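# Model the structure of this input:
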Amino acid sequence: MKKFLTHPMGIDQGETVLFSEFADGGDMWTGEGPRERRKTIAFGQAFRSAPVVQVTVSLWDVDTSSALRAELSAENIRPDSFDAVFSTWADTRIARIRVAWTAFGEVAHEDDWTIS
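Just a heads-up that it's a prediction; the model follows:
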């Protein structure tokens, strides 16, 4: 469990296309074996510390002639950004993925002050 030490909390959220490879024949669509795409996503405002981040697929565009094998995760979570990471393997063909994300954590408050 992540515990927050201050009162002010913030929630940021958004959506982004992680990749679209159908039209240009990218290896997520044409390749086989382990493949990965990652994208750094910046928050609208930095949190005080690394927030909790949840990612989900908001659009799948996939070939259904083989099994769908995929993993989506949030990595390298920092106060100002994180990496959305999508991976697949074997003969799964992915044309396009859009991800939605939500970040929840401590934010600065106008009454905050630092003791040196």
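# Every contact and neighbour count from this point should use C-alpha atoms.
Noted.
# Which residue, other than its chain neighbours, is closest to the residue positioned nearest the centre of the chain?
By Cα atoms, centre = their mean, the chain has its centre lying nearest to residue 84, at 2.8 Å. Computed as Cα to Cα, 6 or more residues apart in numbering, the closest residue to residue 84 that is not its neighbour in sequence is residue 74, at 4.8 Å.
# quick one, strands of this structure?
Applying DSSP state E to the chain gives strands spanning 9-20, 35-42, 52-62, 71-75, 81-88, 94-106.
# and residue 86, how many neighbours?
Number of residues near residue 86 (other Cα atoms under 10 Å) recorded here: 20.
# Also this sequence, please, to line up against the first:
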Amino acid sequence: MKRLRNPRTGIEQGDVEVFSDFEKGGEMWTGSGPRVRRKAVAFAEAYARPPAVHVSVSLWDMDTSAAIRAELVAENITCHGFDIVFRTWADSRAARLRAAWLAIGELPHADDWDVG
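Sure, this is the predicted structure:
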């Protein structure tokens, strides 16, 4: 007998401050060369498998006297959370960054079996 089940899709979103270096003279604002900042995000409910995660800039406060160079990605995605990672390099200066995120994936179901 073939059983079909519609998986419970979980969608979660958030908006988090990744850093604010302008007021305290942090390295994203005062430094140069390669720099990276990570912000851990925990999901409210664990997914059955690592979900698809999308991140985007929701607040971008950059100095415009030099080229603006930046990368914003989701890394280390697990069933329980992920890291928002911001990178910049050379003489780019970032005062503040806030990131919006969206996770979409399958939530555990009572009928799921773990047969090992």
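# What's the residue nearest to the centre of the first structure aligned with over in the second structure?
When the second structure is aligned by TM-score structural alignment, the residue opposite residue 84 of the first structure is residue 84.
# Residue 72 is in contact with its match, correct?
Yes: the criterion here is Cα atoms under 8 Å, and residue 84 of the second structure meets it with residue 72 at 7.2 Å.
# Contact partners for residue 48 of the first structure?
Shown in contact with residue 48 of the first structure (Cα atoms under 8 Å, 6 or more residues apart in numbering): 79, 105, 106, 107, 108.
# Please read the previous query as pertaining to residue 103 of the first structure.
Neighbouring residues of residue 103 of the first structure by Cα under 8 Å, 6+ apart: 11, 12, 13, 51, 52, 53, 54.
# In ChimeraX, how would I select just the buried ones from those residues?
Listed next is the ChimeraX selection for buried residues among the contacts of residue 103 of the first structure, using 16 or more other Cα atoms under 10 Å:
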select :12,51,52,53
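# now the second structure: which of the contacts of residue 103 of the first structure match?
Among these, the contacts conserved in the second structure (both residues aligned by TM-score structural alignment, their matches' Cα atoms under 8 Å) are 11, 12, 13, 51, 52, 53, 54.
# Residue 98 of the first structure reaches residue 58, doesn't it?
Yes: with contact defined as Cα under 8 Å, residue 98 of the first structure and residue 58 form a contacting pair (5.5 Å).
# Now do the shared contacts for these two.
residue 15.
# the more surrounded of these two?
The residue with more neighbours, out of residue 98 of the first structure and residue 58, is residue 98; 16 against 13, by other Cα under 10 Å.
# Which residue, other than its chain neighbours, is closest to that one?
Per Cα to Cα, 6+ apart, closest to residue 98 of the first structure is residue 17, 4.1 Å.
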